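Q: no sequence on hand, only this structure:
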């Protein structure tokens, strides 16, 4: 098996190493979710999108999360049943449904973020200053990669 240093020297090797590392970090962050939170990661992503973007139509949420509108409708319906979001008709087009975060939804997503951010901040503190500087530089690049079509 090649070492990480040799594999990552090619673009394909870098892709493989990044994929594996990002997946492991995602699983670790998911494990740090608030223990009272039994919402799916998809549901949490919807709450996060509404927190960042404000009220959105079901179609806009589906596009943002890269899922089909019927799938998003199911997630939104489940969140509405639990009181995390409210739904209303779009003022310009009554056929469209606008989804808004409720106070409970906001509290849920913020508590979950706080817990995971605390874990990550503690983990980052265990790294050296040079390693943290590399991550600080890499964060915007990783964000750009995540948004590519």
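A: In hand now; what should we look at? As the structure is a computational prediction, the values presented were derived from the model and not from experiment.
Q: switch to C-alpha atoms for all contacts and neighbour counts from now on
A: Will do.
Q: wait, residue 58 touches residue 99, no?
A: Yes. Counting by C-alpha atoms under 8 Å, residue 99 is a contact partner of residue 58 at 6.7 Å.
Q: mutual contacts of the two, please.
A: residue 76 (C-alpha atoms under 8 Å, 6 or more residues apart in numbering).
Q: of those two, who's got more company?
A: residue 99 (25 against 22; other C-alpha atoms under 10 Å).
Q: the structure to be compared is supplied as follows:
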């Protein structure tokens, strides 16, 4: 490998390890323990994108349609989402987040942000270091959203 390739792969390894460790730590922070990570991801997707059909939810979350149907069934049973028939095509059904689901997402995001802010505060980072972290977050978001 050439030096740029070595740097690229070393960076990828470092980012993977740091991202997984941080994600695992943040996933423990939840407003409700009865909701799985997959269920929370669906609620967050609906909160951010509005009502969606099951197939599109499955595509966005990169799971099969039957798996998404199971997730939606559990969320509907617990009152976190509702099924809304399409006005144009009665065969088409949209999944919409309820107020309860929205509250869970907001509370969980708040808990996770607070936990991460507390962790960052432990290190007494300088303003420059915090700006560097924000720039890194922006770059990571670009990679994640490709």
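A: It's in. The model shown is predicted, which means the values in this text are computed figures rather than measured ones.
Q: can you pull out the helices in structure 2?
A: 3-27, 37-49, 54-61, 65-77, 99-121, 127-144 (DSSP state H).
Q: nearest to residue 85 of structure 2, of the ones you listed?
A: With C-alpha to C-alpha as the criterion, residue 85 of structure 2 lies closest to helix 54-61 of the helices of structure 2, at 11.8 Å.
Q: run the angle between that closest one and helix 65-77 for me.
A: Counting by axes from the mean of the first three to the mean of the last three C-alpha atoms, to 10 degrees, helix 54-61 of structure 2 lies at 100 degrees to helix 65-77.
Q: quick check: the gap between the one residue sitting closest to the centre of structure 2 and residue 17 of structure 2.
A: For structure 2, residue 41 is the residue whose C-alpha lies nearest the centre (C-alpha atoms, centre = their mean; 4.9 Å). To residue 17 of structure 2, residue 41 of structure 2 is 21 Å away according to C-alpha to C-alpha, to the nearest Å.
Q: and if you look at residue 112 of structure 2?
A: Distance from residue 112 of structure 2 to residue 17 of structure 2, by C-alpha to C-alpha: 19 Å.
Q: for those two, work out which one has more neighbours and name it.
A: More neighbours surround residue 112 than the other of residue 112 of structure 2 and residue 17, with 19 against 12 (other C-alpha under 10 Å).
Q: map that one onto structure 1.
A: Matched across to structure 1, residue 112 of structure 2 falls on residue 116, judged by TM-score structural alignment.
Q: grab the nearest non-local neighbour of the counterpart of residue 103 of structure 1 in structure 2.
A: Alignment note (TM-score structural alignment): residue 103 of structure 1 maps to residue 99 of structure 2. Spatial nearest neighbour of residue 99 of structure 2, chain neighbours left out: residue 80 (7.5 Å); criterion: C-alpha to C-alpha, 6 or more residues apart in numbering.
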